[in-house]
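Undergrad: Dropping the sequence and predicted coords here.
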Amino acid sequence: MPEELVESIKERVDARGVSGYIAAAAAHQDAMDRLRELAECLEEENGALTEDDQQAALDRIAGIDDWHDERRPHRDVAA
């Protein structure tokens, strides 16, 4: 691993946290790789998503975000 990268990580975490930081990064990359593999498999089985399919998914996600925002307690922030 490049020493500059290790030093950059050390600036953010203490010495014991470096391995945890690297493990979390590896776990994240593994999850992204698995999602990509799943997407590729689904695309092979069902064909590529259309732009309308993608927009429908984004609209659904936005709707879920709005639903959560409406139920989240609001805090008044003093100016």
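TA: Looks like it arrived, so ask away.

Undergrad: Going by C-alpha atoms from here, please, whenever you check contacts or count neighbours.
TA: OK.

Undergrad: so E43 makes contact with L49?
TA: Yes: if you go by Cα atoms under 8 Å, E43 and L49 touch, sitting 7.5 Å apart.

Undergrad: Tell me the helices and strands packed up against the longest helix seen in the chain.
TA: Longest helix of the chain, by residue count under DSSP state H: helix 17-46. Where contact means 3 or more Cα pairs under 8 Å, 6 or more residues apart in numbering; DSSP states H and E, helix 17-46 is packed against helix 3-12.

Undergrad: here's the one I want to compare it with:
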Amino acid sequence: MATKKVTVTIPEELLDEIRAEAAERGLSAYVAEALRVKRDRDRLLGLVNWLEEEYGPVTEDERAAAGKELDELDAEHERRRAGGKRKAEEAA
């Protein structure tokens, strides 16, 4: 996949925390994954908004189910990150 270098401004305290958490993967990989997660959530919110326009407000049960799906997506992202770390460690 092609990449492109960009410049962003991030609060210093947040950057320090992110660098500590992203140490092995690197800052770029961490930020790219965070942006993917944010994009996925935004797309889901867009879908919810469209569905509300088409079919009416979302019920609390539907919100709970959507929240569960988001949690499952987060867990899948974490499993993928952990799997990538293990493969890198095995290759080393």
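TA: Everything's here; your move. Please read these numbers as outputs of a predicted model, since none were measured by experiment.

Undergrad: can you tell me what part of structure 2 the longest helix of structure 1 aligns to?
TA: Residues 26-55 of structure 2 are where helix 17-46 of structure 1 aligns, with TM-score structural alignment as the criterion.

Undergrad: what comes up buried for that stretch?
TA: L27, Y30, V37, V48 (16 or more other Cα atoms under 10 Å).

Undergrad: Count the neighbours of A82 of structure 2 for me.
TA: Neighbour count for A82 of structure 2, taken as other Cα atoms under 10 Å: 12.

Undergrad: could you say which helix or strand contains it?
TA: Secondary structure from DSSP states H and E places A82 of structure 2 in helix 60-91.

Undergrad: buried set for that helix?
TA: For helix 60-91 of structure 2, burial by neighbour count (16+ other Cα under 10 Å) applies to A66, L70, H77.

Undergrad: would you turn those into CSV with distance to E12 of structure 2?
TA: Below are the buried residues of helix 60-91 of structure 2 laid out as CSV (distance: Cα to Cα, whole Å):
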residue, distance to E12 of structure 2
A66, 33
L70, 29
H77, 26
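
Undergrad: Name the nearest of those relative to K85 of structure 2.
TA: Of all the buried residues of helix 60-91 of structure 2, H77 has the smallest distance to K85 of structure 2: 12.5 Å, by Cα to Cα.

Undergrad: mind listing what the residue nearest the centre of structure 2 touches?
TA: Centroid-nearest residue in structure 2: V37, 2.1 Å away (criterion: Cα atoms, centre = their mean). Taking Cα atoms under 8 Å, 6 or more residues apart in numbering as the criterion, V37 of structure 2 is in contact with D74.
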